[in-house]
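J.: Below is the sequence, then the predicted model.
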Amino acid sequence: MPKRVLSVGQCMPDANAIARFLTSHFDVAVEESDIEIDTMEKLKQQSYDLVMINRKLDADYSDGIELIQKIKKSSDVKPCRLMLVSNYPEYQEQAVQVGAEYGIGKNEYRNPETVTRLASYLG
């Protein structure tokens, strides 16, 4: 049974790159969501093993860390691990402070450490 991943707020090239990266290393089914309301609806209806949220959602440029906070505070969503997608360590630290796992950057897909980090959620 593949693990379920929700990729939130990525532009089309990044969404494709994340899906390619994940499916080449793990047995996963990747779904996408563009905006907060759609994301919250999906999280209420489905369980996901990992939710990967862009630092700035491409569709409306809303803040991914704020979305993480809203998900964490919502009693309606199914339990899930949240992770920020950002190349900037300072934003990764902020995301961890609000309850996310330490995430990955878009420049890290080729790093073996990235696969190792994700394996604990998707392996």
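T.: Received, thanks. Numbering: from 1, shown residues only.

J.: contacts, neighbours, all on C-alpha from now
T.: Fine.

J.: Pull out the buried residues from stretch 105-114.
T.: By 16 or more other Cα atoms under 10 Å, the buried positions in stretch 105-114 come out as 105, 109.

J.: before we go on, here's another structure to hold up against the first:
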Amino acid sequence: MSDAKPRVLDVGQCDLDHSNITRMLKECFDATVDRARDNAQVDHLLDFYEYDLILVNRIFDADASSGQDLISRLKSGDAATETPVMLVSNYEDAQDTALLSGAVKGFGKSALGTEETIKLLSLYLSGK
């Protein structure tokens, strides 16, 4: 993208986790963070905005939808996006499945704000 702030779509998080993720992204990267609670909101926002990164919760808080299914949908078929998609989950097996579906390496909520996570996110959000 351009010299504008990085823009992140955060999908499926509960209020507390969304707040914590947003705070970290704003403090570390001066990012604009949009929120989608479900698949319909994801589709709507993707119609209007381009994102530098899409963060996806393993299981959506609002309706228990599968984040893995969203990743598969976003990374395959006619709707495939070039935007990096990252799973937010502490479970290594879930991270492995996401990678096989086309996601980039993600992080767990327990690692939120750590140097390792910030370094990982900087691959997609620094220098925007």
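T.: Yep, that arrived. All values reported here derive from a predicted model rather than from experimental measurement.

J.: TM-score them against each other, please.
T.: Here the TM-score for the pair of chains, by TM-score structural alignment, normalised by the length of the first structure, is 0.94; 123 aligned residues with a Cα RMSD of 1.3 Å.

J.: Could you point out the longest helix of the second structure?
T.: Longest helix in the second structure by number of residues, with DSSP state H as the criterion: helix 15-29.

J.: which stretches of the second structure form strands?
T.: Secondary structure of the second structure (DSSP state E): strands at 7-11, 32-36, 53-57, 85-88, 104-107.

J.: Leaving out chain neighbours, which residue sits closest to D63 of the first structure?
T.: Take D63 of the first structure and drop its neighbours on the chain: the residue closest to it by Cα to Cα, 6 or more residues apart in numbering is K56, 5.0 Å away.

J.: Please read the previous query as pertaining to S86 of the first structure.
T.: Once flanking residues are discounted, S86 of the first structure sits nearest to G105: 4.4 Å by Cα to Cα, 6+ apart.

J.: For the residue nearest the centre of the second structure, which residues are in contact?
T.: Taking Cα atoms, centre = their mean, the centroid of the second structure lies closest to L55, which sits 0.7 Å from it. Applying Cα atoms under 8 Å, 6 or more residues apart in numbering to L55 of the second structure gives the contacts 8-11, 85-88.

J.: One more: V51 of the first structure?
T.: Going by Cα under 8 Å, 6+ apart, V51 of the first structure touches 5-8, 80-83.
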